[in-house]
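Enquirer: Pasted the sequence and its predicted model underneath.
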Amino acid sequence: MTFSAFAAITACFSQFAVLVSVVFVMRQMRLSSRHQQATIRHGRVQQLQMIYQQASQAGSSDIFTRGLAGDATLDGSECNRFVWLASAMFNMFENMFDQHREGIVDKQTFASAVASMRFQLAMPGARAAWMVIRGRYTKEYVNYVDRLVAGTVTDGVADISASWRGYLATVGPQA
C-alpha cells in the first residue's frame, strides 16, 4: 500500500468520523431542546401550584373568588390580597410570553397559557386587577394582554363550586 492510498483511506475515515459527530451533536441538541421544554412546563406547573395554594388557603379562597367576581365589597386589605394574587398570575403569564417570544416555549405550551389567561380575563375582577397593575410591565406585554382583554367576553364564573356542582349533576352521583 502506498502512502497516497493510506492518506486517502485516512481521509475517508476522518470524514466519516466528522459525519458521525455531526449526527451525534444534532441528536444531543434535539434531546436538550426536549429537556428544556419539559423543565419549562414543570416550572409552570410549580408556579401554578403556588398560586393555587395561596388562593385556596382559608382566608384567601373567599377573597380570590369574590375578587375574580368583581365584588366591590372587598375591604382595602382584601382588595390588596386579591390584586397580589392576580399579579402572580400576570407575572407567570409574562414569563411565558417572554419565553415564547424568544423561541424557548413552543406554540402548544404557549397556547395553553393563553387559554388559561383568557379564562381568568373572562372574570371582571381579573380585568380590574390588570388595569391596576398593567403599568408595571413592558409595552409589548401590555399590548398583548390588552388585546386578550379586548378579545375575551366577560362571562367567566368566579365561583368554581357552582360549575363543579353543575357538572356533577350531569354525570350523576358517584358511589
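Expert: Good, I have the coordinates.
Enquirer: contacts and neighbour counts: CA atoms only from here.
Expert: Noted.
Enquirer: Packing partners of the helix or strand hosting residue 9?
Expert: Residue 9 is part of helix 3-56 when elements are defined by DSSP states H and E. Applying 3 or more Cα pairs under 8 Å, 6 or more residues apart in numbering; DSSP states H and E, one finds that helix 3-56 contacts helix 58-69, helix 76-101.
Enquirer: Run the angle between the first one and helix 3-56 for me.
Expert: Counting by axes from the mean of the first three to the mean of the last three Cα atoms, to 10 degrees, helix 58-69 lies at 100 degrees to helix 3-56.
Enquirer: Second structure for comparison follows:
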Amino acid sequence: MAWNWEQITAVATVLGVLGGLISVGFVVYEVRRNADAIEGATVQGLMSLEVQVFSILAEHAEVFERGAADLTSLSAGEKFLFDRLVACKLSLLNSAFVQYEQQLIDDDVWEAYVRAFHEDIRAPGFLAAWQAIEARYPEGFRDGLRAQPSLNELNAI
C-alpha cells in the first residue's frame, strides 16, 4: 500500500499531538514534584526555626513560666527578657503565617500554630505581653491569629 501525503500528514499530526500530550503530562508531573519539594523545604525551615526558638525558651524557662503566669512576679530585667521571649515565639508564628499566605505550607500546619498560640494566650502574662505588641504586626497576621480553634481542637492539644 502506498501512502499519500494526506495520510502521512494525518499520522504525523496524531504523533505530534501525542508527543505534546506526553510533554504536558511530564511538565505537570515535574511542577507537582517541585511544589512538593518547596513545601517540604519550607516546613523543614520552619521546624529549624522552631528548634531555635524552643531552645531559647528552654534556656530561660523559669522566667518564661513565671512571666506567663504573672507579670508582676518579674523584676524589670526579667520583664524585658520575658517580652523578648514572647516576641521570639511571635516571630516564629509570623514566619509561619507568611509561608501560609504564600501557600507554601498546608492549612493544617498553620492551624497547628494557631492552636499553639491560643494555648499560650490562656496564660495572663503572655496575653498581656501579646496585647502590648500586637499592633506592631501586620493586620493579616493578627487576623489569622484571631481565628478561634474549635473546642474539640483545643481539647485535642
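Expert: Thanks, I have the structure now. The structure presented is a predicted model; accordingly, all values stated were derived computationally and were not measured.
Enquirer: on that earlier part again, so how far does the helix holding residue 9 of structure 1 sit from its counterpart in structure 2?
Expert: Aligned to structure 2 and superposed, helix 3-56 of structure 1 gives a mean residue distance of 1.2 Å (mean Cα distance after the TM-score superposition for structure 1).
Enquirer: Now do that helix: distance to the chain's middle.
Expert: Distance of helix 3-56 of structure 1 from the chain centroid (Cα atoms, centre = their mean, to the nearest Å) equals 23 Å.
Enquirer: residues in structure 2 matched by that helix, start to end?
Expert: Taking TM-score structural alignment as the measure, structure 2 aligns residues 5-58 with helix 3-56 of structure 1.
Enquirer: Between helix 76-101 and the helix holding residue 9 of structure 1, find me the angle.
Expert: For helix 3-56 of structure 1 and helix 76-101, the angle between their directions (the same axes, to 10 degrees) works out to 160 degrees.
Enquirer: Let's verify residue 155 of structure 2: helix, strand, or coil?
Expert: Per DSSP: H, G, I helix; E, B strand; the rest coil, the secondary structure class of residue 155 of structure 2 is helix.
Enquirer: Tell me which residue is most central in structure 1.
Expert: Closest residue to the average C-alpha location of structure 1: residue 113 at 4.0 Å, with Cα atoms, centre = their mean.
Enquirer: Just the element for it, please.
Expert: Going by DSSP H and E, residue 113 of structure 1 is part of helix 107-121.
Enquirer: What residues of the next helix or strand after that helix count as buried?
Expert: Going down the chain from helix 107-121 of structure 1, the next helix or strand is helix 124-133, by DSSP H and E. Of all the residues in helix 124-133 of structure 1, those buried under the rule 16 or more other Cα atoms under 10 Å are 124-130.
Enquirer: likewise stretch 29-46 of structure 1?
Expert: Going by neighbour count (16+ other Cα under 10 Å), the buried part of stretch 29-46 of structure 1 is 37, 40, 44.
Enquirer: next one: stretch 141-157 of structure 2
Expert: Within stretch 141-157 of structure 2, the residues scored as buried using 16+ other Cα under 10 Å are 141, 145, 149.
Enquirer: how much space between residue 153 of structure 1 and residue 112 of structure 1?
Expert: 18 Å (Cα to Cα, to the nearest Å).
Enquirer: what's the answer for residue 12 of structure 1, then?
Expert: Counting by Cα to Cα, the gap from residue 12 of structure 1 to residue 112 of structure 1 is 49 Å.
Enquirer: next one: residue 149 of structure 1
Expert: Taking Cα to Cα, one finds residue 149 of structure 1 at 16 Å from residue 112 of structure 1.
Enquirer: So between these two, which is more surrounded?
Expert: Remark: of residue 149 of structure 1 and residue 112, residue 149 carries more neighbours, 19 against 11, as counted by other Cα atoms under 10 Å.
Enquirer: which one is the more buried one nearest to, not counting chain neighbours?
Expert: Closest residue in space to residue 149 of structure 1, ignoring its immediate chain neighbours: residue 121 at 6.2 Å, by Cα to Cα, 6 or more residues apart in numbering.
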